[in-house]
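Undergrad: Fold the following, please.
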Amino acid sequence: MIISGRRWGDGGAGIMLALWLSGCASPSHPPAPVEDRTRAAPAVVAPTPASPGPYRVRPGDTLTRIALDHGQSWRDLARWNQLSNPDRIEVGQLLRVAPPEGSESPSAVVVTPIAEPPVAPSVPAASASTAAAPAAASASAPAASPATASPPARPPAEMAFAWPAQGPAIAGFDEVRNKGIDIAGRAGDPVLAAADGQVVYAGAGLRGYGNLIIIKHSATYLTAYAHNQRLLVQEDQRVKQGQKIAEMGSSDADRVKLHFEIRRNGKPVDPVKLLPPR
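TA: Reported below is the predicted structural model:
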């Protein structure tokens, strides 16, 4: 064997061949680890949704406006942000608009779902020793129809709202130009609470709404009643559906009317879709 121009004997060639094979059999990098695919993959836990971040105050904002747009009470916002004077907020200021973690808003109203007729409990089958007598008595009784079974209860989030005034709707919902509906009427006509709840605002501090009432019905829903002539309820007062809360008027409006809004998590929704048909 000739390597690098030299002839080696059988012994030298054997040594070199052994060294060369040894180098090939011992790589410089350690072998890749073997993945055990027989074990089950760890369960993936979905992250907990984060609460809404802080809101940055814009020019023209008021605490009442911010609270309405986030489905909260202005009192709660003042408490969460430790505002000694709720009328003084600054442009660019960051405000908490959701309850601190682990706490609930005291203005939250627990909404009970609409009650449905109770379903009669099923009677267990009679034993063989007593089956004869009841069988004769029940032979003439009509069998219960599956169609008469009570439907499932309405989820609490789907509230049953009632019309807040008797007049016709004169302006429909538009998410940009009209965040509710306008209902016609005469000065002094009754304005009624659309559902049970707690009054979280009663005043005239929100430009464009005149004498305004805001009622919180649950952690999800608010309703607003604007342009009233006279307010008949106070903040923190509990009201019932159909209760007279104000008298219709034209405050901060071009005519007598009720401007009515329904807010879901602070976002305006079309009231007609949640009100009973007329």
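Undergrad: drop to CA atoms for contacts and neighbour counts, all remaining ones
TA: Will do.
Undergrad: Packing partners of the strand ranked longest in the chain?
TA: In the chain, with assignment by DSSP state E, the single longest strand is strand 221-231. Judged by 3 or more CA pairs under 8 Å, 6 or more residues apart in numbering; DSSP states H and E, the packing partners of strand 221-231 are strand 211-216, strand 244-248, strand 257-264.
Undergrad: want to put them side by side, so please do this one too:
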Amino acid sequence: MFLGGCATGGWMGQSPFESQSQSSQPARVPAGFYRVNPGDTLPGIAAAFGQRVDDLAAWNNLPRTAMLTPGQILRVAPQPGVNPASNEGLVVRPAWPAYGQVTRVTDAGSNNVKGIVILGRPEEAVKASADGSVIYVGTGVDQYKSLVVVKHGGDVVTGYAVNGDVLVKEGDTVKKGQPIAQMGADSSGRGTVEFEIRRAGKPVDPLAYLPR
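TA: Just a heads-up that it's a prediction; the model follows:
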């Protein structure tokens, strides 16, 4: 595989898939909470932190379709002592979501790794990198049409931004290697998938998790 350079802003601009430390916020928020940024939605924040939208709404006494206000503080983790069964376990060495040339995705103007882009062919399958449940299927960001987020054990989620068809829906359980979407053609006619791994809402380098 070829590792090249690629500087983009990532899937979701300023949040919820951005680390809070990277955004310009007036003060830190306590662990388990998140300060809303412009453009954030409840489903997007829930996906970023590996939670169900209904749980996030209940923890914050909000309707599922609530409009959020920038600066608003939301609870994004259960109260201490609450340990849902869906949060048990850890993800260990998931498989590649697709095969092809790989480029790193970094924060614009920095070397902070956000994820990778895998190049392939249009309509090539994009596969779940590990067992989990689909917690978000929604519109993509920037050049991508769709974003699929899968929650695994513990506080780990993986995301797949694609231009092709999505083969799963929210609530589906998926197995490692199961096709969840298809690559679609980019402006150059190549198939691509942008892949990220998040732990507790913060990006980690996928190359540290995925076998070569």
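Undergrad: TM between them?
TA: The TM-score (TM-score structural alignment, normalised by the length of the second structure) is 0.73; 178 aligned residues with a CA RMSD of 2.6 Å.
Undergrad: check the fit of the longest strand of the first structure onto the second structure and give the mean distance.
TA: Per the superposition on the second structure, strand 221-231 of the first structure and its aligned residues are separated by 1.0 Å on average (mean CA distance after the TM-score superposition for the first structure).
Undergrad: could you point out which element follows that strand?
TA: Next along the chain after strand 221-231 of the first structure, taking DSSP states H and E as the criterion, comes strand 238-239.
Undergrad: residue range for that following strand in the second structure?
TA: Aligning strand 238-239 of the first structure against the second structure (TM-score structural alignment) gives residues 173-174.
Undergrad: post-alignment, the matching stretch versus the first structure, mean distance?
TA: With mean CA distance after the TM-score superposition for the first structure, stretch 173-174 of the second structure departs from the first structure by a mean of 0.7 Å once superposed.
Undergrad: The closest residue to Leu90 of the second structure other than its chain neighbours in helix, strand or coil?
TA: Spatially, and ignoring its direct neighbours in sequence, Leu90 of the second structure is nearest to Gly153 (4.5 Å; CA to CA, 6 or more residues apart in numbering). On the three-state scheme (DSSP: H, G, I helix; E, B strand; the rest coil), Gly153 of the second structure is labelled coil.
Undergrad: how many neighbours does the alignment partner in the first structure of Gly153 of the second structure have?
TA: Aligning on TM-score structural alignment places Gly153 of the second structure opposite Ser218 in the first structure. Look at Ser218 of the first structure: counted by other CA atoms under 10 Å, it has 22 neighbours.
Undergrad: right, and Ser218 of the first structure touches Val109 too?
TA: Yes. Between Ser218 of the first structure and Val109 there is a contact under CA atoms under 8 Å: 4.5 Å.
Undergrad: Can you check which residues contact both of the two?
TA: Common contacts of Ser218 of the first structure and Val109 (CA atoms under 8 Å, 6 or more residues apart in numbering): Gly197.
Undergrad: So for Gly23 of the first structure, which of the helices and strands packed on strand 221-231 of the first structure sits nearest?
TA: Among those, the nearest to Gly23 of the first structure by CA to CA is strand 257-264 (73.7 Å).
Undergrad: Next, the residues that contact the helix or strand that comes right after that closest one from outside, please.
TA: Using DSSP H and E, the helix or strand that follows strand 257-264 of the first structure in sequence is strand 267-269. Under the contact criterion CA under 8 Å, 6+ apart, strand 267-269 of the first structure has outside partners 69-71, 173, 175, 179-180, 261-263.
Undergrad: how about 7 Å then?
TA: Around strand 267-269 of the first structure, the neighbours that count as contacts under CA atoms under 7 Å, 6 or more residues apart in numbering are 69, 175, 179, 261-263.
Undergrad: could you pull out the strands for the stretch 1-150 of the first structure?
TA: Using DSSP state E, counting those that start in this stretch, the strands assigned to the stretch 1-150 of the first structure run over residues 2-3, 6-7, 55-56, 94-95.
Undergrad: Quickly note the distance from the match of Gly153 of the second structure to Pro86 of the first structure.
TA: Distance of Ser218 of the first structure to Pro86 of the first structure, computed by CA to CA, to the nearest Å: 23 Å.
Undergrad: Repeat that for Leu275 of the first structure.
TA: 34 Å.
Undergrad: One more: Pro52 of the first structure?
TA: Applying CA to CA, the value for Pro52 of the first structure to Pro86 of the first structure is 21 Å.
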